[in-house]
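Peer 1: sequence-free structure coming up:
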C-alpha cells in the first residue's frame, strides 16, 4: 500500500532503479491502482499527448493534507483543466538481475520407467 496512512496523499520517493523522483499512491477506493508517476508537473494537454494504452496521466490535486493523484477525467471538459498533471513512470534504469535458477540434473532412471 503506497498511500500515506496519515493523510491519504501521494508519497514522494525516488525510483529504486533509475533514481528519478516519483509519486506513489493507491488511486481509487474500491478497485484501487498502485500508481507510480513521474514527479514532473505538466499541463493537461501535454500530459494527454504522452498518454498511451499502457501509460496513463493523472490529475494532481493539492489539499491541506498533501498532494493527491486522481483519475484524469478532466479531458472530457470543454475548458482546459487548471490543475497540473503527471504521467506514469517509465523506468530507464538498468534491469535488476533475476535470481539465479537452480540447475538440478535429472535423476537417471532405468529404461522404461516414468519420471515425475
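Peer 2: Nice, thanks for sending it over. Because the structure is a prediction, the values reported are computed rather than measured.

Peer 1: Only C-alpha atoms from now on, for both contacts and neighbour counts.
Peer 2: Will do.

Peer 1: Which stretches in this structure count as strands?
Peer 2: 11-14, 21-27, 33-38, 57-62, 67-71, 85-87 (DSSP state E).

Peer 1: Residue 96: which of those is closest?
Peer 2: Nearest to residue 96 among the strands of the chain is strand 11-14; the distance by C-alpha to C-alpha comes to 15.8 Å.

Peer 1: so what secondary structure elements neighbour the closest one?
Peer 2: Under the contact criterion of 3 or more C-alpha pairs under 8 Å, 6 or more residues apart in numbering; DSSP states H and E, strand 11-14 touches strand 21-27.

Peer 1: chain center to the strand it packs on: distance?
Peer 2: 7 Å (C-alpha atoms, centre = their mean, to the nearest Å).

Peer 1: circling back: please render the strands of the chain as a markdown table that adds distance to residue 95 and mean neighbour count to the earlier fields.
Peer 2: Rendered in a markdown table, the data for those read as follows (distance: least, C-alpha to C-alpha, whole Å; neighbours: other C-alpha atoms under 10 Å):
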| stretch | distance to residue 95 | mean neighbour count |
| --- | --- | --- |
| strand 11-14 | 16 | 16 |
| strand 21-27 | 18 | 22 |
| strand 33-38 | 17 | 20 |
| strand 57-62 | 24 | 20 |
| strand 67-71 | 27 | 18 |
| strand 85-87 | 21 | 26 |
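
Peer 1: second one coming, line it up with the first:
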C-alpha cells in the first residue's frame, strides 16, 4: 500500500471566520505536534508581523508552493538576512462572545436504579 505525498492537502485553505466572517487562512502547521492555525488573511512584512506578535498571538511565514499557500513557523528572526516572504498573524475574533445556553435537565419517567451520586455496575 502506498502513502499519499506528505504535502497532499496540507496547505493553507482560505475560509471565513464562522463568528465574525472575516477572511482567514486555516492549516495544520507542523509534522509531529501540529497546531491548528487560524490566521488573518492580511499580509505583512516580517518586521511588521513581528511587531504584532505577543505570547498569545503568533506570526506565520507564508510560502507559495506548487500546491498553493503554505504556513510555516516564523523563525525568520533568527537569520541574519530579513525574510522576503509575506507573513500573517493569528486571528483574534472581534465578534461578541457566543452566549452559553443553560444545561437542559433531562426529564425521565424511569426511576434511577441507584440513588443520586452512587455508581452502578
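Peer 2: Now that the structure is in, tell me what you want to look at. Just so it is clear, the structure is predicted and the values come from calculations on it, not from any experiment.

Peer 1: Distance to residue 79 of the first structure added to the strands of the first structure, as CSV?
Peer 2: Below are these laid out as CSV (distance: least, C-alpha to C-alpha, whole Å):
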stretch, distance to residue 79 of the first structure
strand 11-14, 29
strand 21-27, 24
strand 33-38, 24
strand 57-62, 15
strand 67-71, 17
strand 85-87, 15
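
Peer 1: so which of those comes closest to residue 94 of the first structure?
Peer 2: Using C-alpha to C-alpha, those put strand 11-14 closest to residue 94 of the first structure, at 14.8 Å.

Peer 1: Check the mean deviation of the closest one from the second structure.
Peer 2: Following the fit onto the second structure, the mean deviation recorded for strand 11-14 of the first structure is 0.5 Å by mean C-alpha distance after the TM-score superposition for the first structure.

Peer 1: what range in the second structure matches that strand?
Peer 2: Mapped onto the second structure using TM-score structural alignment, strand 11-14 of the first structure spans residues 13-16.

Peer 1: So for the most centrally placed residue in the first structure, what's the nearest residue that isn't a sequence neighbour?
Peer 2: Centroid check for the first structure by C-alpha atoms, centre = their mean gives residue 36 as the closest residue, at 2.9 Å. Distances taken as C-alpha to C-alpha, 6 or more residues apart in numbering put residue 24 closest to residue 36 of the first structure, at 4.6 Å, once the chain neighbours are dropped.

Peer 1: Show me what residue 65 of the second structure aligns to in the first structure.
Peer 2: By TM-score structural alignment, residue 65 of the second structure lines up with residue 63.

Peer 1: scratch that, residue 53 of the second structure is what I was asking about
Peer 2: Using TM-score structural alignment, residue 53 of the second structure pairs with residue 51 in the first structure.

Peer 1: and what of residue 83 of the second structure?
Peer 2: In the first structure, residue 83 of the second structure lands on residue 81 (TM-score structural alignment).

Peer 1: Check the spacing between that match and residue 19 of the first structure real quick.
Peer 2: According to C-alpha to C-alpha, to the nearest Å, residue 81 of the first structure and residue 19 of the first structure sit 30 Å apart.
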